[in-house]
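1. 3D model of this:
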Amino acid sequence: MDGRVLQYEGRHVVSFERYLNHPVEKVWRAITSPDRIVNWLTAHAQFDLIVDGQITFRWENGDLVHGKFTKVNPPYELEYTWQEKTSGKSLVRWELSDYDEGCLVHLTHTFYESAIVADFLAGWHVHLEMLDMTLQEKHVDFPWERVKEMHEKYASVISEL
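-> Model (predicted):
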């Protein structure tokens, strides 16, 4: 359930694996439909879901991420670049696979420049929890306290690396 930080070719990779009790197709729709993304990522998304298609995430606080799709293989693989001011350019990869009655999600976020990895570990951890809530059709306000809690946890683990 918890995220991990891996080192790969000198880069930091944030990695999560989660089981969601929903079919792969339903999870795929949740990560590729702007009207669903806003519920769990809490960002407004605009994109053209094809390889080399542009993608933009815009949060209410003004944060902005730009990128482009590098892999689109419905409903199992999705990969896109992630460009923002604070972390530079990085790569987000979703791998979905059928598992029991649901879906195994493997999410990685690879950083090419230095980034505040604990922030991304905490953020993705909470956003994956929000994804599961969205798939269950439960609405909750974004849990900022949970982000702080997870940030403290991950920051202490990272300091030991």
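2. can we go C-alpha only for contacts and neighbour counts from here?
-> Fine.
3. Output the contacting helices and strands for the longest helix seen in the chain.
-> Longest among the helix segments of the chain by residue count, using DSSP state H, is helix 117-135. Under the contact definition 3 or more Cα pairs under 8 Å, 6 or more residues apart in numbering; DSSP states H and E, helix 117-135 sits against strand 11-20, helix 24-32, helix 34-40, helix 144-159.
4. let's see it at 7 Å
-> Contact partners of helix 117-135 among helices and strands, from 3 or more Cα pairs under 7 Å, 6 or more residues apart in numbering; DSSP states H and E: helix 34-40, helix 144-159.
5. Am I right that residue 113 is in contact with residue 91?
-> No - look at residue 113 against residue 91 with Cα atoms under 7 Å: they stay out of range, at 11.0 Å.
6. Of those two, give the one with the bigger neighbour count.
-> residue 91 (19 against 13; other Cα atoms under 10 Å).
7. one step back: contacting residues around the longest helix of the chain?
-> 3, 14, 20, 39-41, 139, 147, 150-151, 154-155 (Cα atoms under 7 Å, 6 or more residues apart in numbering).
8. Tell me what angle that helix forms with helix 144-159.
-> Orientation check (axes from the mean of the first three to the mean of the last three Cα atoms, to 10 degrees): helix 117-135 against helix 144-159 gives 140 degrees.
9. Which positions in helix 117-135 come out as buried?
-> By neighbour count with 16 or more other Cα atoms under 10 Å, helix 117-135 contains the buried residues 117-132, 134-135.
10. and for comparison, fold this next one:
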Amino acid sequence: MSDATTVDPYGLLTEPATLKIQRLLPGPLERIWVYLTESDMRRKWLASGFMEMKVGAPFELVWRNNELTDPPGQRPEGFGEEHRMQSRITELNPPHKISFTWQNSGDVTFELEPKDDKVLLTVTHRRLPDRRTMLMVGPGWHMHLDVLAARVSGAEIGPFWDGWLRLQKEYEKRLAT
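-> Here you go, the predicted structure:
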């Protein structure tokens, strides 16, 4: 990234099992923090689930991707209407950083950095176990962050699942073995 106004929307592997993806969002930082940590706001772009804001606290994320966009698009085979995942907060520095476990596929860190009147959000997903998982979470994070960017900007976004399927093909090329 060369300056604060240019962010590549695609995730990239910064290590063999680490995906990093960024978005530059309208601020203030505290507003974006609420979208990351409060269940009702997080549900609008990712997954619901109450988080007790302390290291070691367990929580459950509940995805309902068909509710993120209207219309949602055609859900791919193998995806249910709802997905649940148990997690635990591993690092916390409000309103700048939160890390938590990601079930059987590593851990995720959200970092927020002020950039003038905007906020740079960096999502780092570490310890991805295999290529199949990378090709699920790469387009997943990308599409969920596109939904977040639309929500905080008041912009329109196309069907979630159509975007995810398009991005999965693109990530297959970008995350070459």
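11. picking that back up, tabulate the contacts of helix 117-135 of the first structure in JSON lines, adding columns for distance to residue 83 of the first structure and neighbour count.
-> Formatted as JSON lines, the contacts of helix 117-135 of the first structure follow (distance: Cα to Cα, whole Å; neighbours: other Cα atoms under 10 Å):
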{"residue": "3", "distance to residue 83 of the first structure": "21", "neighbour count": "19"}
{"residue": "14", "distance to residue 83 of the first structure": "16", "neighbour count": "21"}
{"residue": "20", "distance to residue 83 of the first structure": "28", "neighbour count": "21"}
{"residue": "39", "distance to residue 83 of the first structure": "21", "neighbour count": "23"}
{"residue": "40", "distance to residue 83 of the first structure": "20", "neighbour count": "24"}
{"residue": "41", "distance to residue 83 of the first structure": "16", "neighbour count": "21"}
{"residue": "139", "distance to residue 83 of the first structure": "28", "neighbour count": "12"}
{"residue": "147", "distance to residue 83 of the first structure": "22", "neighbour count": "19"}
{"residue": "150", "distance to residue 83 of the first structure": "23", "neighbour count": "21"}
{"residue": "151", "distance to residue 83 of the first structure": "22", "neighbour count": "20"}
{"residue": "154", "distance to residue 83 of the first structure": "23", "neighbour count": "21"}
{"residue": "155", "distance to residue 83 of the first structure": "23", "neighbour count": "16"}
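12. Max pairwise distance over those residues: which two?
-> By the measure Cα to Cα, 139 and 155 form the most distant pair in these, at 28.3 Å.
13. Can you pull up the most central residue in the second structure?
-> residue 141 (4.1 Å; Cα atoms, centre = their mean).
14. what's the distance between it and residue 56 of the second structure?
-> For residue 141 of the second structure, the distance to residue 56 of the second structure equals 24 Å [Cα to Cα, to the nearest Å].
15. again with residue 134 of the second structure
-> Distance from residue 134 of the second structure to residue 56 of the second structure, by Cα to Cα: 26 Å.
16. Could I get the contacting residues of residue 175 of the second structure?
-> Per Cα under 7 Å, 6+ apart, neighbours of residue 175 of the second structure: none.
17. brain fart, residue 160 of the first structure
-> By Cα under 7 Å, 6+ apart, the contact set of residue 160 of the first structure is empty.
18. what's the answer for residue 91 of the second structure, then?
-> So residue 91 of the second structure contacts 55, 98-100 (Cα under 7 Å, 6+ apart).
19. Any quick ChimeraX command for the buried ones out of those?
-> Here is the ChimeraX command that picks out the buried ones among these, judged by 16+ other Cα under 10 Å:
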select :98,99,100
